[in-house]
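Colleague: build me a structure from this.
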Amino acid sequence: MQSMTSYATEPGLLTGDQKIQAAVLESLAEAANHRRWFAGMATPYLGTHPIEIGSGLGDYAIEWLPYVERYTATEADPERLVDLKQRFADDPRVETREMLLPTDEYGEHTALVSYNVLEHIEDDVAALRSMARLVRPGAPLVLVVPAFPIAMSRVDVATGHWRRYTRRTLTDVALAAGLTVERMEYVNSLGFICYFITARLLGMSPKGGAMMRVYDSVVTPVTRRLERHRRPPFGQSVLAVLRRPT
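Modeller: Okay, the predicted model is just below:
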C-alpha cells in the first residue's frame, strides 16, 4: 500500500474537511473484504483495457489488474495523482493520468469503472455523457454511488458530495445521458444501517483502526452472503451497469 497523499501524512496541517477526506481513503485501504467484494461487481465487465474515473490511491485498480491486459487509472486531484503515478510507476500495463469531468475527450476503452465519483460532480448528466465517449459503442460503464438522500451527512458534505442517489434518480440521469440501463441495484444493506446511525444520526466521521477491522471482518462477509442470492430493497450504495448504445 502506498502512502497517503502528502497532506495526509501531516495531520496537523489538515482542515476539518481534508481530515475527513483522508480518513475515507484510509478506511477503504483497511477494508480489504469490502474492497474485494465491490471490485468483484465490476470484474466480469472489464474487458482487456478498462479506464477508471477517480482512481484515488489506486486500491481498486490493484484488485482489477490481474484481470486485464492494460489499465488506465485517472484522478482529478493533483496531489493524489502524484501518489497514483508513484504507485504504478513500475507497471508498464498501467497508464496514470489526470481526468476532469465533463470532458470532450474520446476513447476506445473496453469498459469504464467509476466508484463514488459521480456524486462529486455538479452536472452529473454531462459527466455521464463524457464517460460514455471514453468507451467503445456497446461497452459497459460500471458505477457505484452513495444511496438515499435521507442518509446525507456532514461526511458527504465534507467530501464534496452534491447528492446521494436512488435507483430511480440514477436511472433518470443515465437515460438523460443517452445510456441504456442493464443493472440498477442497491448493495450493502447492513452498511447503510451502520452508516445512517454513525454518520447521519451521531455525526461521526469514518475512522480506521480496530473498529474498521472488526466491521470489515464480521459485518461485510455477512452482508455479502445475505445479498449473494437476493438483492435488498435498500443499501449504502447503488450499483449501476450502463451501456453506451451501439
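Colleague: CA atoms for contacts and neighbours, from now on please.
Modeller: OK.
Colleague: how about the helices of the protein, start to end?
Modeller: 16-30, 32-42, 59-64, 78-87, 124-133, 154-158, 167-176, 189-195, 210-214, 220-229 (DSSP state H).
Colleague: look up how far residue 141 lies from the most centrally placed residue in the chain.
Modeller: Centroid-nearest residue in the chain, with C-alpha atoms, centre = their mean: residue 115, separated by 1.7 Å. Noted for residue 115: a distance of 11 Å to residue 141, by C-alpha to C-alpha, to the nearest Å.
Colleague: check contacts around the nearest residue to residue 185 once chain neighbours are set aside.
Modeller: Distance criterion C-alpha to C-alpha, 6 or more residues apart in numbering; nearest residue to residue 185, sequence neighbours excluded, is residue 239 at 5.2 Å. Residues near residue 239 by C-alpha atoms under 8 Å, 6 or more residues apart in numbering: 142, 143, 144, 145, 183, 184, 185, 186, 187.
Colleague: and the residue nearest to the fourth one when sequence neighbours are not counted, what does it touch?
Modeller: In this case it means residue 145. Among residues not flanking residue 145 along the chain, residue 116 sits closest, at 4.8 Å (C-alpha to C-alpha, 6+ apart). Residue 116 makes contacts with 143, 144, 145, 146, as judged by C-alpha under 8 Å, 6+ apart.
Colleague: let me see the contact set for the residue nearest to the residue nearest to the centre of the chain when sequence neighbours are not counted.
Modeller: Using C-alpha to C-alpha, 6+ apart and skipping residues adjacent in sequence, the residue nearest residue 115 is residue 144, 4.6 Å away. In this structure, residue 144 makes contact with 114, 115, 116, 117, 237, 238, 239, 240, judged by C-alpha under 8 Å, 6+ apart.
Colleague: mind running it again at 6 Å?
Modeller: Residue 144 sits next to 115, 116, 238, 239 when contact means C-alpha atoms under 6 Å, 6 or more residues apart in numbering.
Colleague: now it: how far from residue 222?
Modeller: 20 Å.
Colleague: again with residue 214
Modeller: Here the criterion is C-alpha to C-alpha. By it, residue 214 lies 12 Å from residue 222.
Colleague: also this sequence, please, to line up against the first:
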Amino acid sequence: MNTGVGAPDASTAPRAPNLFSPHSITVVAPGSLGHRSAASRRNFADVVAPQCSRTTLAAMPSIEELRGPRVTSSEFAYTGCDNLEAMTEAVNYNRFLIDCVEKHVTSPDLRILDFGAGRGTYADMLAERNIIPDCLEPDAELQKLLLSKGYKVVDCEAEPSESEMYGLIYSFNVFEHIKNDQEASEHLTSLLRPGGTLVIYVPALEMLFTAMDTKVGHYRRYRRTQLNRILRNAGLEIVESRYCDPIGFFATLAYKYAGSDDGTINTRALKLYDRVVFPLSKLLQSVTGKLFGKNVLVVATKA
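Modeller: Down below sits the predicted model:
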C-alpha cells in the first residue's frame, strides 16, 4: 500500500523537457507525515528516463525534444530504497495489484510492459503465473538486476515498430514520481497497440501527502477525476476508475498528524495492516470506490 500525495494539479506543474524523476515503490500501512522539499523532488536528471515503469510514458514534439540531454546513472539516485524493499512484505497488497493485471491478459502471446519495474517485484509475481513482461527501468543497477533475472529490459530511447507495441502496460505507484505526467501518459499511449490496455495505480488525494511521499520523491497525489482527465487527454478511453483501500485513507491521515516525520515504513505495522486490515479494506472498495481511498486505480484503452 502506497501513500504519496503531493504537489498541485498536474495542469499547474511547470513543464520541463524531462518526464521522470527517480521512482520508488512504497507501501504504507499507517501512513506518513511531512512537507515536500525541493531536495526530495529530484527529477530524473532532466531526461525522459526509462522510468519508463512501471517502472514509463502522441502527437507531441519529437522524442529527442522531450528528453533533453542524456545523463548517466551516476547523475541521479533513488530515494527511499529501504521502503522499496519493504514493499515485498505486503503480500495481500501485491497480490491485489497483480490480479488487476492478470484479468486483462487475454492471450498467452500478449506483449506486456512493466513501466517502472524497479527490482522486479511485480514482474516476478507475474512470472510465477507464467506471464512474462518486458521491463522499463531507468536505474542502471536495477536494470542489471532485471537482466540477471532473465527479463527483457526495454530501451526508453527506442521507437517501437508496430509489431513491438504492447497489448497491456501496467504502472504501479510510478506516475507520482514523474514531473510531466501528461507527456508520460502520451508516451505510454504511443507504446500501446490499438485496443491495448493501460492499468495505472497511484497514491490518492493531496490531503494525504505525508513524509512518506517526501522521502520517496513524490510530486503529487491524484484525484480520480484528475487522472481520468490526464489519460483522456492522452487519447485513451477510461474503462474503470475507482479509489482503493478506504481504511488506508484513515490510517494515512492519522499517521500524517500523529506519526513519525522521517517517512520510513514500520515493517511490523505494514505486515499487520496487510494481513489483517487490507483484506477488509479491499471488500469495502465496492462501496467507497467513487468517493475516497488511499490509492486510485484507472484502467484505460487505446481506440
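Colleague: TM value for the aligned chains?
Modeller: After superposition, the two chains reach a TM-score (TM-score structural alignment, normalised by the length of the first structure) of 0.81; 222 aligned residues with a C-alpha RMSD of 2.4 Å.
Colleague: before we move on, back to that, counterpart of the residue nearest to residue 145 of the first structure over in the second structure?
Modeller: If you follow residue 116 of the first structure across to the second structure using TM-score structural alignment, you land on residue 173.
Colleague: same check, this time on residue 193 of the first structure
Modeller: Taking TM-score structural alignment, the alignment pairs residue 193 of the first structure with residue 250 from the second structure.
Colleague: how about the residue nearest to residue 115 of the first structure, what's its match in the second structure?
Modeller: Mapped onto the second structure by TM-score structural alignment, residue 144 of the first structure lines up with residue 201.
Colleague: what's around residue 190 of the first structure, how many residues?
Modeller: Residues within reach of residue 190 of the first structure, counting by other C-alpha atoms under 10 Å, total 19.
Colleague: tell me the spacing between it and residue 243 of the first structure.
Modeller: Counting by C-alpha to C-alpha - residue 190 of the first structure and residue 243 of the first structure are separated by 29 Å.
Colleague: now residue 213 of the first structure
Modeller: 36 Å.
Colleague: more crowded one of those two?
Modeller: A direct count of neighbours by other C-alpha under 10 Å for residue 213 of the first structure and residue 243 places residue 243 higher, at 24 against 16.
Colleague: where in the first structure does stretch 218-227 of the second structure fall?
Modeller: Across the first structure, the stretch matching stretch 218-227 of the second structure (TM-score structural alignment) is residues 161-170.
Colleague: how long is that stretch from one end to the other?
Modeller: Stretch 161-170 of the first structure has an end-to-end distance of 15 Å (C-alpha to C-alpha).
Colleague: same deal with stretch 98-118 of the second structure?
Modeller: End-to-end distance for stretch 98-118 of the second structure: 15 Å, by C-alpha to C-alpha.
Colleague: any buried residues in that stretch, and which?
Modeller: Using 16 or more other C-alpha atoms under 10 Å as the test for burial, stretch 98-118 of the second structure gives 98, 100-101, 104-105, 110-118.
Colleague: ok, so of the residues you listed, who is nearest residue 87 of the second structure?
Modeller: Lowest distance from residue 87 of the second structure to those (C-alpha to C-alpha) belongs to residue 118, with 11.0 Å.
Colleague: aligned to the closest one, what sits in the first structure?
Modeller: In the first structure, residue 118 of the second structure lands on residue 56 (TM-score structural alignment).
Colleague: how close does its match get to residue 218 of the first structure?
Modeller: From residue 56 of the first structure over to residue 218 of the first structure the distance is 26 Å, taken as C-alpha to C-alpha.
Colleague: thinking again about what came up before, residues near the match of residue 193 of the first structure, how many?
Modeller: As a burial measure, residue 250 of the second structure scores 16 neighbours (other C-alpha under 10 Å).
Colleague: now the longest strand belonging to the second structure and helix 224-233, what's the angle there?
Modeller: Assignment by DSSP state E gives strand 192-203 as the longest strand of the second structure. Angle of strand 192-203 of the second structure versus helix 224-233, following axes from the mean of the first three to the mean of the last three C-alpha atoms, to 10 degrees, is 160 degrees.
Colleague: okay, buried residues for strand 192-203 of the second structure please.
Modeller: 192, 193, 196, 197, 198, 199, 200, 201, 202, 203.
Colleague: now for those residues: which two are most distant?
Modeller: 193 and 203 (26.7 Å).
Colleague: distance from the centroid: which residue in the second structure tops it?
Modeller: residue 258 (26.5 Å).
Colleague: that one and residue 39 of the second structure: what is the separation?
Modeller: Distance of residue 258 of the second structure to residue 39 of the second structure, computed by C-alpha to C-alpha: 24 Å.
Colleague: again with residue 210 of the second structure
Modeller: For residue 210 of the second structure, the distance to residue 39 of the second structure equals 15 Å [C-alpha to C-alpha].
Colleague: buried residues in the match of stretch 218-227 of the second structure, which are they?
Modeller: Those would be 161, 163, 164, 165, 166, 167, 170, for stretch 161-170 of the first structure by 16+ other C-alpha under 10 Å.
Colleague: from these, which single one is nearest residue 207 of the first structure?
Modeller: Using C-alpha to C-alpha, those come closest to residue 207 of the first structure at residue 161, 18.7 Å.
Colleague: the closest residue to residue 231 of the second structure other than its chain neighbours: neighbour count?
Modeller: What sits nearest to residue 231 of the second structure in space, not counting adjacent residues and going by C-alpha to C-alpha, 6+ apart, is residue 185, at 6.3 Å. Using other C-alpha under 10 Å, the number of residues around residue 185 of the second structure comes to 25.
Colleague: which position in the first structure aligns with residue 185 of the second structure?
Modeller: In the first structure, residue 185 of the second structure lands on residue 128 (TM-score structural alignment).
Colleague: ok, back up a step: just send the buried residues of strand 192-203 of the second structure back as TSV, with distance to residue 156 of the second structure too.
Modeller: Formatted as TSV, these follow (distance: C-alpha to C-alpha, whole Å):
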residue	distance to residue 156 of the second structure
192	14
193	17
196	19
197	19
198	17
199	19
200	19
201	21
202	21
203	24
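Colleague: next, the buried residues of stretch 248-258 of the second structure.
Modeller: Quick answer for stretch 248-258 of the second structure (16+ other C-alpha under 10 Å): 248, 249, 250, 251, 252, 253, 254, 255, 256.
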